[in-house]
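Enquirer: fold the following.
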Amino acid sequence: MFWLLLVVLTLALAPGCAKKPATGGNEEQPVVTNVSDKDVSGVDQSGMSGSGVTDRTGQDAGLQAASAALNRIHFAFDQFSLSGEARRTLTANADYLRANPGIKVKIEGHCDERGSDEYNLALGERRAQATKDYLASLGISSSRLMTISYGEEKPLDPASNEAAWAKNRRAEFSPAR
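Expert: You can find the predicted model right below:
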């Protein structure tokens, strides 16, 4: 009787120990903002330079325009070399950055889900660095460019097929002042 009770109790409690499924990396990442001449309301206290105009969300209108103007590039599987199409896109991005010298850019390297987390973080960093190096070769100051790798953590398309993986192998641009 004791053994039967022990087995029933064990079976009743075992499902509570099940591993929770992974969420697929859709968690919100914290946003880090440097506050220098701006107060928390988003109003530029350094003067009316025109660059401090904000919309109702507090985002600088100039940064919104830069975000729309800077196009992402894509990479081949397990590669960080730039294709001809990527070079043409980066040339257009460099033209925009030359015309807007107050814009700094965070270059984000991304990968598809295949490979280990460590490998994909390293590959994403190589992709971001190759992108930065090419922009620097086009005359954009390296001090305006910073890199970060998200590896496979921020997919554009969460599906597990070749079309989705091709979208996820990319470098993106986040403008800043």
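Enquirer: C-alpha from now on. contacts and neighbour counts both.
Expert: OK.
Enquirer: now do the helices in the protein.
Expert: 2-13, 61-69, 84-99, 117-137, 162-168 (DSSP state H).
Enquirer: another for comparison:
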Amino acid sequence: MNIASLLKRTATLALILALVAGCSSPKGKGTYSGTGADGALPGSDVLNPNGVNGEGLAPRPDGNFNPDTDVDYETLAAYTVYFDFDSTTIKASERGKLTKVQEWLAANPGKQLFLAGHADKRGTLEYNRGLGERRAQSVRSYLIGLDVSGSILQTISYGMERPAANGDTEAAFAQNRRVQIGVIKTK
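Expert: This is a model prediction of the structure:
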């Protein structure tokens, strides 16, 4: 191997590393493929405090909406929807849960729901955020098909950042591939 060949290989490697570094996003930042500038899929209200049609999400005295404190995930916890690996298809075994959610909404008019999509830790941060959003959108679309108004359904994706179960087993992964259905708290 001569010096010219070594320099050429070194330059090629440096170029590849520069491209990889330039294409990466800091953890928790960035826009996902097929999404808008806010990371939302077209027609989505992910992280949109103005909600659908500017109606807003459960107004707070300070004007802010916090999905960590302003959403009750306990009321509808039994209706968490679980997904197969790398899938956004709602399994037949999970559809009955969404019918129950629709019935709960009919009995509780005026309530808004927060659909939080999650993924297991296999895959990149960005891919799993996108997958979580697509899962939340799948649940949203299914509920709309059950005559639930889209204006009361807000979505967010946590990707793999908020696991329900820790570990590297298929059982743990299966618990993390989900959409949690929360009730947005009112004032």
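Enquirer: related to what we said a few turns ago, looking at the helices of the first structure, spot the one closest to Gly109 of the first structure.
Expert: Closest to Gly109 of the first structure of those, according to C-alpha to C-alpha: helix 117-137, at 4.1 Å.
Enquirer: so which bit of the second structure is that closest one matched to?
Expert: Here helix 117-137 of the first structure aligns to the second structure at residues 125-145, judged by TM-score structural alignment.
Enquirer: buried residues, the matching stretch. List them.
Expert: Across stretch 125-145 of the second structure, burial judged by 16 or more other C-alpha atoms under 10 Å covers 125-140, 142-144.
Enquirer: will you turn the helices of the first structure into JSON lines that also has distance to Gly109 of the first structure?
Expert: Converted to JSON lines, those look like this (distance: least, C-alpha to C-alpha, whole Å):
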{"stretch": "helix 2-13", "distance to Gly109 of the first structure": "44"}
{"stretch": "helix 61-69", "distance to Gly109 of the first structure": "16"}
{"stretch": "helix 84-99", "distance to Gly109 of the first structure": "14"}
{"stretch": "helix 117-137", "distance to Gly109 of the first structure": "4"}
{"stretch": "helix 162-168", "distance to Gly109 of the first structure": "10"}
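Enquirer: quick one: closest of those to Asn34 of the first structure.
Expert: Comparing the helices of the first structure against Asn34 of the first structure with C-alpha to C-alpha, the closest turns out to be helix 61-69 (14.8 Å).
Enquirer: of the helices of the first structure, which is nearest Lys38 of the first structure?
Expert: With C-alpha to C-alpha as the measure, helix 61-69 is the member of the helices of the first structure nearest Lys38 of the first structure (15.0 Å).
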